[in-house]
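Visitor: I'd like to go over a predicted model; first the sequence, then the structure.
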Amino acid sequence: MNQYFLSNSTDGGVTWDIILVGNKMKALAYPNNDKIILGYETKGVAVSENNGVDWSYNNFNETQINIKKIQFINPNYGWVCSEKAVYITSDGGITWDATGLSNGWYDALAIYVRGVDDGWLVKENGDVFRFDPYGGSNKWNQIGTLGGRCYGNNAGITFADSLVGYAVGYNYSYKSTDGGYNWKKIPQASYRNINGYFVMNKQEIFLCGLKGILYSSNGGENFATVYYDGVELQSIHFSDTQYGWAVDSDGNIIKTTDGGQTWTSGNSNQAFPPSITSIIDKPNDEGSFVILEFERSMLDGINNSEVLIHYSIFSIVHNNAIFLKQVNPTNSTHYSIELPSVGDSTASGIIWSYYRVDAVTQLGSIYKSQVERGYSVDNLSPQPPSNLNGTLKTNRIELNWKQSLSVDVIKYQIFRSYNEFFTVDTLNFYYEVDDSLFIDANLPLGETDFLYYSVCAVDAAGNRSVDSVRVAVPLNTTGVKEIGIPNEFYLYQNYPNPFNPGTIIEFTLPQSTHIKLTVYDTKGELIKILANDRYNMGKHSIQFDSSDLSSGVYFYRLTYNGKNITKKMLLLR
C-alpha cells in the first residue's frame, strides 16, 4: 500500500520534517502557522491546531467521502469539496454544514471562494456553478460550462478577481473574463499534462506538470518554460509575489525567490547536486557518442555530511530517465564521461540527447543535476575501397573493387578523367552506385588513349573517403594498365592534403626492395611507422590514420637502399 507524507518547513523551505504519515491524503489547507486542515480519500477531514501534533477527525457521517479540495479564507471559515457534497465551516472545522447535497455532486472537482458569500465550483464534466448564500437547501446554481472536461488530481478553479478566472485540468485549461459565465480553452495550456497551477494575478499564471513549470505574463495568451529538469512536477504554490515552491512525485522541492523566473533546489543541500558543464560531440566517431563533463557534488571530497557512493548518469527520453552509467567518486573537480547519443545529427538535422547526473549517498539521498542537452555528428570518413580493377570489353569498360570495410557506407562515387593526375572533385565526378561493380558504356573512342578512374566510399552521414588507388584503362586493347610507374623510386604527395583524419600515401619502386615509411612531427620525433618490410616492384598505397594526433604539420619519409625521400603534409581538425 502506498504511504502519504505530510511535511512542514520552518525555514522557508530549506529543510523539511515529516509530521504525519497516512494513506491517501488528497487536500491541504493551512490558514495560519499552527492550523492545518487535511483531506483524505476515505476518512474525511483532519484538523490540527498545533502544527500537526494532535489531530481531530470528521468524516461527515459518510464512507468513501473522497475529499477533492479544501480552502480556508481565514482560520475559522473554510470549504471542503468532496464527491458527495460541498461542506462549509465557520468554527475552524469543528462543525460542517452541507451547502449542496444531491446525486449530481458525485463528480464535483474543485471550489474557489473569495469570501463567505462568494465562490465558484467546477465539476469534472465542465459545468461551472456560483455560490448563492440565499439559495435555500441547494446554494449552488449553474452559470456556465467550460465546453469540455476538466479533470486530474490537482485540477481546479480559481479567480483573480470577480471577473477573470481560470479552470485548469490535466489536459485542458480554460479562462473566463465575465465571472464564469463563458469560458474559452487556453491552447498553449492544453494537452500539456498539467498537475498544478497558481494564479498570481489576472496576467501572471504558473502551471506545472510533465513539462516542468510554464509561465504566462499575459493572461494565458502565451506560455514559456521557466524550469525543466526532466522530472514531472506535481504541485506549485507561492507565499507572496516573490517566494514560491514546487514539488515532484519523489518529494524533491524546488524554490524561487524572484517571482518564478529562476528555480533552485529548495532543501539545505542545494550545493550537493553535480552540475553538467558541457556535452560535446565525440570526435572521430560515426555520430554515436558524446562527451559529457560535469562538476563534482559538494559531497565529493568537500562536504562530508553524507557519504557519496557514486554518480548515476541517465539519458532523459520522453521524460523517462534511462540509466546509462555509474561513476565512482574520486575527489576530482571535474569528470568527463563518454555516453551514447540518441541519434546522428550529421545528415538529418540536430537530434538532441538529454542527460542528467545524480549524486547518490549511502543514506539513500539523491541529488540531481539539471537536465542538459547535446548532440553528436558523424565526423569519421569511411575507409576507401580497395583492389580497383578496370577491363575494356566490347564498347564498354567494367570496373570492380573490394568494398570498404566501414559498416555505414551506403554508396560509391566514381571519378573519371583523361588526365592521369586528375583531382577528385566535382568536375571529375562521373557516377555513383551502391554496389562494387560499374559498367561505363560512354567511351570517348578516338579522343584519348586511356581513361583514368578512382572510386570513393560515402557513408550515411555524407562523409567521403579518400579515393582508391587509381587505374588507367587503355581504349585500344583489352586489359588493365596501372598508372605509369617511373623507372625510379618515387614518393607521391599524400591525398587528400590537408586531411582529417585519414590520408593516402603512395610510392613506386623500380625494383623489389626493403623500404621503411615513417611519420615525424616538426620536432623530428618519430610519430608512427607505416611500413617496414620488403615490397615488390610497382606502385603501392598505404593509409595513414591520424585520429590520435593534434592539428599541425607532419612529415612522411620513404627510406630505401640507404636513401630518403621526405614530403610534408598538413592535419587540420
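Guide: Okay, I see it. Numbers count the residues shown, from 1 in each chain.

Visitor: all contacts plus neighbour counts: C-alpha atoms, from now on.
Guide: Fine.

Visitor: list the contacts of Val231.
Guide: 210-212, 248, 319 (Cα atoms under 8 Å, 6 or more residues apart in numbering).

Visitor: tell me the two of these that are most distant?
Guide: Asp248 and Asn319 (12.9 Å; Cα to Cα).

Visitor: neighbour count winner among those two?
Guide: Asp248 (19 against 14; other Cα atoms under 10 Å).

Visitor: got any residues that touch both of Asp248 and Asn319?
Guide: Taking Cα under 8 Å, 6+ apart as the criterion, Asp248 and Asn319 both touch 231-232.

Visitor: put this beside the first:
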Amino acid sequence: MKTAATFVLFFILGLLNITTAQWVNITPPESDTTNFAVYTVNSDVAFISRGNKGTLLKTTNAGLNWALIPNPSTQGINKIQFLDENTGFLGGNNALFKTTNGGVSWITLTETDGFADISFINENTGYMVSISSPPKIYRTTDGGLNYTSRTIFSHINYSGAALSILNQSIIFLLTFRPASDSSIVFKCTNWDSAFTPVYFTKPMCYDISFIDENTGVICGNMGALKRTSNGGIDWVNVNPGNNITFQALHLNNSLSGYVAGNSGSIFKTTNSGINWVQQNSQTSWYINDIHVLPGDSTGFAVGEFGTILKRTNGGFTFLTHESGNIPAGFTLFQNYPNPFNPATKISFALPESGITLLEIFDITGRLVSEIVNTKLSAGMHEYSFDAMDLAAGLYFCKLTFGTGGSSETAFSEVKKMLLIK
C-alpha cells in the first residue's frame, strides 16, 4: 500500500451521464487514463487530453472541477493550443481540429496526417509538424482552411517531434530517430527557403522551446537538457546533474521556464534556461506535458495514471492524503516540518462536509497561495505546499470552513509557518 507521501492527485469521472470530476485520492486506475497534453488558457480555464481515444477535459474554475467536453477524435490528442477561451486547436493522431466556441463543437481541418506538434501565432497563421517520416511541416494563413506543406526528404529516417515558432519567418523544428537515439534541430528563416539542419545530437530529444531568435532549449533522453544562445549553432549542456528523461519543455516568458519528465521530475529556470532548480512535485508518475501562463502565476502539469498538478503563486499543490474517519471537531494542525524548505505538509480535520478554504498569507497579509477552495467531505485531509518560489520568512496558514455553503457552522484558525532558505 502506498504511503501518504506517495499518494498522487487523481480525479474520477462520474459514472454514466455524470460529466464533471473532482480531484480525489484514489488507487491509480488502469494505464489507459494517462493524460497526454495540457493547455492553460487563463487563471480559470484549462484543457487536458486524456487516454488513447482523445478524451477531452475542461476546467472553468482553476482546476477545482473538470468536465468532459465533445471529443472530435477517436484517437489520441497530442497537442492542445488555445488563442483565447473560444478559439483553439487540437493536434491529433489522425487530424487537426478547431473550435471557435470553447470546445462545445469542433470542425476537422485536415485528415492527411497525425500531428506531433502545432503552433498558431494568431487566429489565421499556424504551423504543424506531422508524426510521419520523413518530417512534414504544414502552414496555414487562413485559420486552417487551406495549407501549404514542406517535406524534409534529406532526412527520411527522422520523424517530427516539436516546433518552436517565433514569428512568420523564424521556425525551429526538432526531429528524432529512435533507431539511432538521435535528434536533429532544423532552422528556417523564411517559409519559402530551406529547412537547414543546424544541430545533430544524441541522445534523442523530444521538445524544443525558443524565447527569441538566439535563445532556446531542447530536452530528451538520459538527462538531455541543452541551451543555445546563438540561434542553434552551438549548444551547452545545462543539465543540473541527473539522467532523468525530460519529456516536456515550456519557456513561458523571457526568464522563466519549466521542464518535466519521468519520476515526477519538474525543474524550473528563472534565468532563461542557464540554471535549473528541481521543484517538489510530490509525485513519482511520469509527466507528459506542462504549461504555465506567461505571468508564471498559474499552470498545470499532467501525466500517467491521471496525474494533474496545479501551479499557483506558491508552487505546485495537490491532495496527498484523505481519510474517511470522522473527527470530533474542527482542527488545523501545525504544518510539518516547520521550519521548512521548500515543502511542507498541512493537515486539518473536518467533522462535517462543507465549503473549505485553505490559504497562505505572507507577513504583510498578502495572499500568496490558495491551496483549497471547494467543498470537502468530513474527515482528515492533508495537502502538500511547495514554497520554492517564495522568499524566506514568516507565513500564515489559514483554514476557513462554512463560508458560502449551506452549513451554519463557521470555523477559522491560523497557524504560523517559517520558511527558511
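Guide: Received the coordinates, thanks. Predicted, not measured: the structure shown is a model, and the values here were computed from it.

Visitor: Provide the TM-score value for the superposition.
Guide: After superposition, the two chains reach a TM-score (TM-score structural alignment, normalised by the length of the second structure) of 0.59; 285 aligned residues with a Cα RMSD of 3.4 Å.

Visitor: looking at it, Met25 of the first structure is touching Tyr40, isn't it?
Guide: Yes - Met25 of the first structure is within contact range of Tyr40, at 4.5 Å (criterion: Cα atoms under 8 Å).

Visitor: which non-adjacent residue is nearest Tyr453 of the first structure?
Guide: Arg416 (4.7 Å; Cα to Cα, 6 or more residues apart in numbering).

Visitor: quick check: the one you found vs Asp240 of the first structure, distance?
Guide: 75 Å (Cα to Cα, to the nearest Å).

Visitor: between the two, which is the more surrounded one?
Guide: More neighbours surround Arg416 than the other of Arg416 of the first structure and Asp240, with 22 against 10 (other Cα under 10 Å).

Visitor: and that one, what's its match in the second structure?
Guide: Alignment note (TM-score structural alignment): Arg416 of the first structure has no counterpart in the second structure.

Visitor: quickly find the element holding Arg416 of the first structure.
Guide: Using DSSP states H and E, the element containing Arg416 of the first structure is strand 409-417.

Visitor: what is that strand packed up against?
Guide: Applying 3 or more Cα pairs under 8 Å, 6 or more residues apart in numbering; DSSP states H and E, we find strand 409-417 of the first structure packed against strand 429-433, strand 450-459.

Visitor: ok, the residue mapped onto Gln168 of the second structure from the first structure - contacts?
Guide: In the first structure, the residue matched to Gln168 of the second structure (TM-score structural alignment) is Val116. Contacts for Val116 of the first structure were tallied using Cα under 8 Å, 6+ apart; they are Tyr77.

Visitor: how many residues are close by Ala359 of the first structure?
Guide: By other Cα under 10 Å, 27 other residues sit near Ala359 of the first structure.

Visitor: neighbours of the counterpart of Ala62 of the second structure in the first structure, just the number please.
Guide: In the first structure, the residue matched to Ala62 of the second structure (TM-score structural alignment) is Gly12. By the criterion of other Cα under 10 Å, Gly12 of the first structure has 15 neighbours.

Visitor: how near is Gly12 of the first structure to Ile253 of the first structure?
Guide: With Cα to Cα as the criterion, Gly12 of the first structure and Ile253 of the first structure are 12 Å apart.

Visitor: tally of neighbours for Asp533 of the first structure?
Guide: Neighbours around Asp533 of the first structure, by other Cα under 10 Å: 10.

Visitor: one more: the one 5 residues further on?
Guide: Residues lying near Gly538 of the first structure (other Cα under 10 Å) number 18.

Visitor: flag every buried residue along stretch 190-198 of the first structure.
Guide: 190, 192-198 (16 or more other Cα atoms under 10 Å).

Visitor: make a markdown table from the residues you listed and add secondary structure and distance to Pro274 of the first structure to it.
Guide: Supplementary listing: these in a markdown table, determined by DSSP: H, G, I helix; E, B strand; the rest coil; distance: Cα to Cα, whole Å:
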| residue | secondary structure | distance to Pro274 of the first structure |
| --- | --- | --- |
| Ser190 | coil | 34 |
| Arg192 | coil | 29 |
| Asn193 | coil | 28 |
| Ile194 | strand | 28 |
| Asn195 | strand | 27 |
| Gly196 | strand | 28 |
| Tyr197 | strand | 29 |
| Phe198 | strand | 30 |
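
Visitor: closest to Phe555 of the first structure among these?
Guide: Nearest to Phe555 of the first structure among those is Arg192, at 60.0 Å by Cα to Cα.

Visitor: the residue nearest to Tyr453 of the first structure contacts Phe429, doesn't it?
Guide: Yes - the pair Arg416 of the first structure and Phe429 passes the contact test of Cα under 8 Å, sitting 6.6 Å apart.

Visitor: shared neighbours of those two, anything?
Guide: Residues touching both Arg416 of the first structure and Phe429 (Cα under 8 Å, 6+ apart): none.

Visitor: gap between Phe385 of the second structure and Gly54 of the second structure?
Guide: To Gly54 of the second structure, Phe385 of the second structure is 32 Å away according to Cα to Cα.
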